[in-house]
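> following is a predicted model, sequence given first.
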Amino acid sequence: MNPEKVVFGFFILLALTLNFGFVYGEIDNLAHHHPWELASVVVVNLIATVLKLGDRSQMGAVLLATSLVAILQLLAAAVIWTVAAHASAEGFNAGALSSVVSLAAGAMVANVVSVILLIIETTMLRR
């Protein structure tokens, strides 16, 4: 068993499961989406992205692209949350939360693609 592959797979799956946990729930209900959970999703996705930087194969390039898409959407969600909570005159409302959760759901799609690609790559190694 390769410990590097275990850590790599761990962070990719953790990114997906944390992202799902944040997105799950009513889209406009603040009680279902916690800011610390969004922060943990961003951090774990950043770690997963760094782990993908070393692979120079075509599959590695696609995995990195999916990770960059997820990071971009999660950072946009974090910016919207921060601006709506601190700089907006109307405060953090259901519309802002819906935008945050929608962006996080897009990042979750990118994470699903990343996990599917990881599964495909793993099954191709067993020939």
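That came in fine, so what should we check first? Numbering: from 1, shown residues only.
> hey, let's count contacts and neighbours off CA atoms from now on
Noted.
> show me the contact partners of stretch 76-96.
Taking contacts as Cα atoms under 8 Å, 6 or more residues apart in numbering, the residues outside stretch 76-96 that touch it are 28-30, 38-39, 97, 99-101, 103-104.
> can you give me the end-to-end distance of it?
Start-to-end span of stretch 76-96 (Cα to Cα, to the nearest Å) is 12 Å.
> show me which of the contacts of stretch 76-96 are buried.
The neighbour-count test (16 or more other Cα atoms under 10 Å) marks 28, 38, 97, 99-101, 103-104 as buried among the contacts of stretch 76-96.
> now, these that are in helices?
Secondary structure of the buried ones among the contacts of stretch 76-96 is defined by DSSP state H; positions in helices are 38, 97, 99-101, 103-104.
> distance to residue 121 added to those residues, as TSV?
Supplementary listing: those in TSV, determined by distance: Cα to Cα, whole Å:
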residue	distance to residue 121
38	29
97	36
99	33
100	32
101	30
103	27
104	25
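> pick out the most distant pair among those.
Using Cα to Cα, those span at most 13.1 Å, a distance reached by 38 and 99.
> here's the one I want to compare it with:
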Amino acid sequence: MNFQKVVFAFFILLALTLNFGFVLGAIDAPDHHNIYELFAAIVVNLIATVMKFGERSHIGNVLLASSLVADLQLLVSACIWGWVAHISADGVTPGAMASIVSLAAGAFIANIVSVILLMVETATFRR
């Protein structure tokens, strides 16, 4: 068993599940989406991205691209949440929360692509 590959797959799957946990719930209800879960999803996605930098195959390049997309969308959603919570006079409105969750849902799709690519790479691996 290759421990490095286990850790790599662990972080990719953890990024997906944390992102799913954040997105799950009513899109415009702030009490359905935990800010700490968004933070955890961002941190784990960034760790997964760093781990993908060593890949030199074509699938590795697409894995890295999908991870960068997820990172970008999660970071923008966190910035929007910070903006509306601390700077905006209206606070976290249902419309703002819908934008935050929509961006996180886009990151969720990018994480699904990463998991599918990981499964394809694993299935085509020759001993």
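Looks like it arrived, so ask away. Since the structure is predicted, the reported quantities are computational estimates derived from the model, not experimental observations.
> any idea what the TM-score is?
Structural agreement between the overlaid chains, expressed as a TM-score with TM-score structural alignment, normalised by the length of the first structure, amounts to 0.98; 127 aligned residues with a Cα RMSD of 0.8 Å.
> one step back: nearest to residue 2 of the first structure, of the contacts of stretch 76-96 of the first structure?
If you rank the contacts of stretch 76-96 of the first structure by distance to residue 2 of the first structure using Cα to Cα, residue 39 comes first, at 29.4 Å.
> which strand or helix spans the closest residue to that closest one other than its chain neighbours?
Closest residue in space to residue 39 of the first structure, ignoring its immediate chain neighbours: residue 78 at 7.7 Å, by Cα to Cα, 6 or more residues apart in numbering. Assigning secondary structure by DSSP states H and E places residue 78 of the first structure in helix 58-86.
> which residues touch residue 33 of the first structure?
22-25.
> redo those as a markdown table? Include neighbour count.
Written out in a markdown table, the entries for those read as follows (neighbours: other Cα atoms under 10 Å):
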| residue | neighbour count |
| --- | --- |
| 22 | 22 |
| 23 | 24 |
| 24 | 13 |
| 25 | 14 |
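> and stretch 8-17 of the first structure, how far from the second structure on average?
After superposition onto the second structure, the mean distance of stretch 8-17 of the first structure to its aligned counterpart is 0.2 Å, using mean Cα distance after the TM-score superposition for the first structure.
> which other residues reach that stretch?
The list of residues contacting stretch 8-17 of the first structure from outside it, by Cα under 8 Å, 6+ apart, reads 41, 44-45, 47-48, 51-52, 108, 111-112, 114-115, 118.
> and which of those is nearest to residue 69 of the first structure?
residue 111 (9.0 Å).
> which residue in the second structure aligns with residue 51 of the first structure?
Here residue 51 of the first structure is matched to residue 51 in the second structure, going by TM-score structural alignment.
> how far away is that match from residue 10 of the second structure?
Counting by Cα to Cα, the gap from residue 51 of the second structure to residue 10 of the second structure is 11 Å.
> also residue 47 of the second structure?
Counting by Cα to Cα, the gap between residue 47 of the second structure and residue 10 of the second structure amounts to 11 Å.
> neighbour count winner among those two?
For the pair residue 47 of the second structure and residue 10, the greater number of neighbours falls to residue 47 (16 against 13), based on other Cα atoms under 10 Å.
> what helix or strand is that one on?
Following DSSP H and E, the helix or strand that holds residue 47 of the second structure is helix 35-51.
> list the contacts of that helix.
Among residues not part of helix 35-51 of the second structure, those counted as contacts by Cα under 8 Å, 6+ apart are 8, 11-12, 14-15, 18-19, 21-22, 64, 67-68, 70-71, 74-75, 78.
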